[in-house]
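Engineer: What follows is a predicted protein model with its sequence.
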Amino acid sequence: MPVMNTYQYYWRVEPFIRFYCDIAEDPFKIMHEEKRAYGFTMAMLEDRKTIRQLWSNTLEFFESEHPEYVGKRNSIKFITHDSETHTFEPRNYNLCHYWSNFEIADLNFFRSKEYEDYFQYLDATGNFFYERWGDAPIHSLAVSYLLPFKKIHYFANTGYYHKPNFDCPSDPDIFNALHCKCEPARSFTNLAYSCVPRFLLAEKADLEENTKV
C-alpha cells in the first residue's frame, strides 16, 4: 500500500474499543528502542473450523518450500505448546494466535520477502475465501516462524477492551498506579482460552534453552 511507504510502524485501532487503564509509556517508543517487530496485548485460541488447512499449508511452505526462511531463533514454541502434556510438539498447532485487533508492528516485517512469499503461497490456495482465513492466525504463524521472542513484545496491563474480552492487571499496585477501571477477576488473560500464559511459558523455555552454558 503506497500510502504507508513512509511509515515504519503501525498500531491497529478498531472502533468501539476501550482502554480501562492509563497507557504509561509510548508503545512506538518501546517498539523502536527495544527493536521489537511485533507487539500484542491478548492471545487466544482460534476456531479450528475456520483454518482447517492453514496449518498444513504453513508446514508445506516453511518445511518443504522454504525451510531457509525459518528463523534460526524463532518463536514456534508459542504455537506448538501442548497444555495437556506440557511439552512442545513441533508439528502440532495448538490454535494459539495473537489477537490482531490490537497489534503494533514494524511494517518492514510485513514488507519482507519472507512474509510476502508466505502470504502469496497461502493466497494461491484460495482458502481465504473457502475457509474464511483471518489475518490473526496468519500473522501469528508468520511471526512464530520468522521472529525470535526477543522481537516480540507483550503489552501487559493495558486495560484493553474489545467486545467481548478485556485485559485487566491483577497486581493491585499496577492497577492503582495506572488508574484502571476494570475487574481483574474477569480479565481474559486469566481464562482458559487465553494463550498469554503459553506465550510467557514458551518465551521462558526459549530463554533458558539459549542461555545454557
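Structural biologist: Yep, it's here. Residues are numbered from 1 along each chain as shown.
Engineer: only C-alpha atoms for contact and neighbour calcs from this point on.
Structural biologist: OK.
Engineer: ok, now how distant is the residue most central in space within the chain from R52?
Structural biologist: For the chain, the residue nearest the mean C-alpha position is Y98 (3.1 Å; Cα atoms, centre = their mean). According to Cα to Cα, to the nearest Å, Y98 stands 18 Å off from R52.
Engineer: what do you get for G71?
Structural biologist: Taking Cα to Cα, one finds G71 at 25 Å from R52.
Engineer: Excluding covalently adjacent residues, which one is nearest to the residue nearest to the centre of the chain?
Structural biologist: Distances taken as Cα to Cα, 6 or more residues apart in numbering place A43 nearest to Y98, at 4.3 Å, with adjacent residues excluded.
Engineer: Check G71 too.
Structural biologist: L146 (4.9 Å).
Engineer: what residues are up against H153?
Structural biologist: H153 makes contact with M31, R36, Y38, G39, F40 under the criterion Cα atoms under 8 Å, 6 or more residues apart in numbering.
Engineer: Included below, for side-by-side comparison, is a second structure:
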Amino acid sequence: MRLYFFSGLTTSCNTLKFDSLKLHNETSNHVTSNNITDESYWYYKNSVDGLWRRWDISVNSETNVAAWKMKWLNQEPKNILGVIVYLTSVRELPQLNISLLSLRQNLFKPRPIVIFHEGDFNNVNVQLALATTLGTNIPISFEHIRFPTKISIKSKIGDLRLGYNHMCKFFAIMLPYHPLISSTFTFYLRLDYHSYLLGPPLTYDLFDHMQINQFQYAFLMVSTDELKFVRELWVLFQEFLNDSCIKPSSAVKKTQITAATGLYSQAVVFNNFEVSNGSLWRNEPRIHAWLRKVDNAQGIYMYRWGDAPIRTLAVTQFLDDNQVVKFRDIGYFHRREYTCSSRMHSCSIPSYHRLASHIVYREGCHP
C-alpha cells in the first residue's frame, strides 16, 4: 500500500466562519414512536425496543446518545472499532450471500456486519441463513429503515428512480448520522450486494490499519462519471466554495479540473468500496456544510447525482494527503468492474462473476 495524491490542503479566508453549523450540544428533535406518522421523513427502527426514530442530519447525533442497542447473530462484536455495512433487499439475496462468503474467506479478522433494509430482512430464517454463510465467528445484525414515500421533487432528466435516489442519499449523506455510526462504531466499510473480495486473503485488518495510520478515508478504484449524471453539481460546488470564501484545494485542481479546458473532469472515487471514519462527515464543519448544501439543492432527486461524485468533491477538497489512502493490495469485483491485488501478477474472475464483458481497473484506475 501507499498513499495516494487524491487530496490536498484547503486554503480559506481568515474571516471564514461556520458558527451556524457548529455541532454543539443541540437538542435532538428525533421523534420516537411505535408508528410512522409522517411519510416525508427518513426513519430508522431499533431492533431491541421496536421504536421508530426520525432520521435527521441537522442534529448532533453524538450528544447524550448511548451506544445503539442491537440484536446480533453468531456472537456479539468483540470491539467497536469498525463495522461492514450493506444496503440491500432480499431480491439480491443470492449475490449478497456470495459477497458475505468472500468476506469470510478473505478478511484478516472477523468484523461485524450490518445489513440495512426496508423490512424484507425481518424474516428470521433469512437472517439465520446469512449468519450460517458467515460462520460462527462473524457477528451479523439487521437494521430496519424507512425511506420517505412522499417526495414532491420532480426529476429534470426523465423518470424519477426513487429507490436509486434514496440509495445515493443514504450513502452520500445519511449513513454517518445513523446511531450505528454516530454513537457506536468508529469506522465503517461500505459494500454493495454485488461487491466481492477476490483474494488473496488480507494480511492485515482494515480498521486497525486506518486507526494506526490515522487515515480518515480509504478506497480502491477511481473512474469518471457520466456527464448527464453530474449536471449542475460542479456549479453547486463552485458556488459553495465562493460563498464560503474557500479556494479550490491542490487536489481539486489536479483531479477535478481538466487541465486543457478548465472544465469539470467528472473524476470520481468508486465508493462502493470505501472505508471511512464516520465522524468525518458529521464533525468537520466544512464537510457538514457541503452535505447540507447538496441536500438542500435536491440534486440527488432532480439530476440523479450519485453518492460517488458528492463524496469525491468533499474528500479532494477537505482532506490532507496523509488522511487518505488508496489500497492496492486488495482484489475486488463490483458488478462488472474489477481490480487485482498488487500481490498478484494477475487475477481471474470466479465463474459466478463471469459476464459477457467486464472491465479491469489496472492499479484501480480506468481509463
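Structural biologist: Yes, it's here. Please read these numbers as outputs of a predicted model, since none were measured by experiment.
Engineer: And the helices in the first structure?
Structural biologist: With DSSP state H as the criterion, the first structure has helices at 27-33, 54-59, 77-80, 107-111, 113-123, 127-130, 135-146, 172-177, 196-209.
Engineer: Show me what the third one is packed up against.
Structural biologist: The contact analysis (3 or more Cα pairs under 8 Å, 6 or more residues apart in numbering; DSSP states H and E) places helix 77-80 of the first structure against strand 96-98, helix 135-146, helix 196-209.
Engineer: before we move on, what about the longest one?
Structural biologist: In this structure, helix 196-209 of the first structure packs against helix 77-80, with contacts taken as 3+ Cα pairs under 8 Å, 6+ apart.
Engineer: hmm, 10 Å instead?
Structural biologist: strand 43-45, helix 77-80, strand 81-82, strand 87-88, strand 96-98, strand 152-154 (3 or more Cα pairs under 10 Å, 6 or more residues apart in numbering; DSSP states H and E).
Engineer: Next, the buried residues of that helix.
Structural biologist: For helix 196-209 of the first structure, the neighbour count (16 or more other Cα atoms under 10 Å) marks V196, P197, R198, F199, L201, A202, E203, D206 as buried.
Engineer: how distant is that helix from the center of its chain?
Structural biologist: The chain centre lies 13 Å from the centre of helix 196-209 of the first structure; the measure is Cα atoms, centre = their mean, to the nearest Å.
Engineer: residue in the second structure matching the residue nearest to the centre of the first structure?
Structural biologist: Residue correspondence, TM-score structural alignment: Y98 of the first structure in this structure matches V269 in the second structure.
Engineer: what's the answer for I79 of the first structure, then?
Structural biologist: Correspondence of I79 of the first structure to the second structure, assessed by TM-score structural alignment: Q256.
Engineer: My understanding was that that match contacts Q266; is that so?
Structural biologist: Yes - in terms of Cα atoms under 10 Å, Q256 of the second structure counts as a neighbour of Q266; the distance is 6.4 Å.
Engineer: Tell me the residues that contact both of the two, please.
Structural biologist: T224, W234, P309, T312, L313 (Cα atoms under 10 Å, 6 or more residues apart in numbering).
Engineer: Export those as TSV, with columns for distance to G262 of the second structure and neighbour count.
Structural biologist: Shown next, in TSV, are these (distance: Cα to Cα, whole Å; neighbours: other Cα atoms under 10 Å):
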residue	distance to G262 of the second structure	neighbour count
T224	16	17
W234	12	19
P309	18	24
T312	18	23
L313	16	24
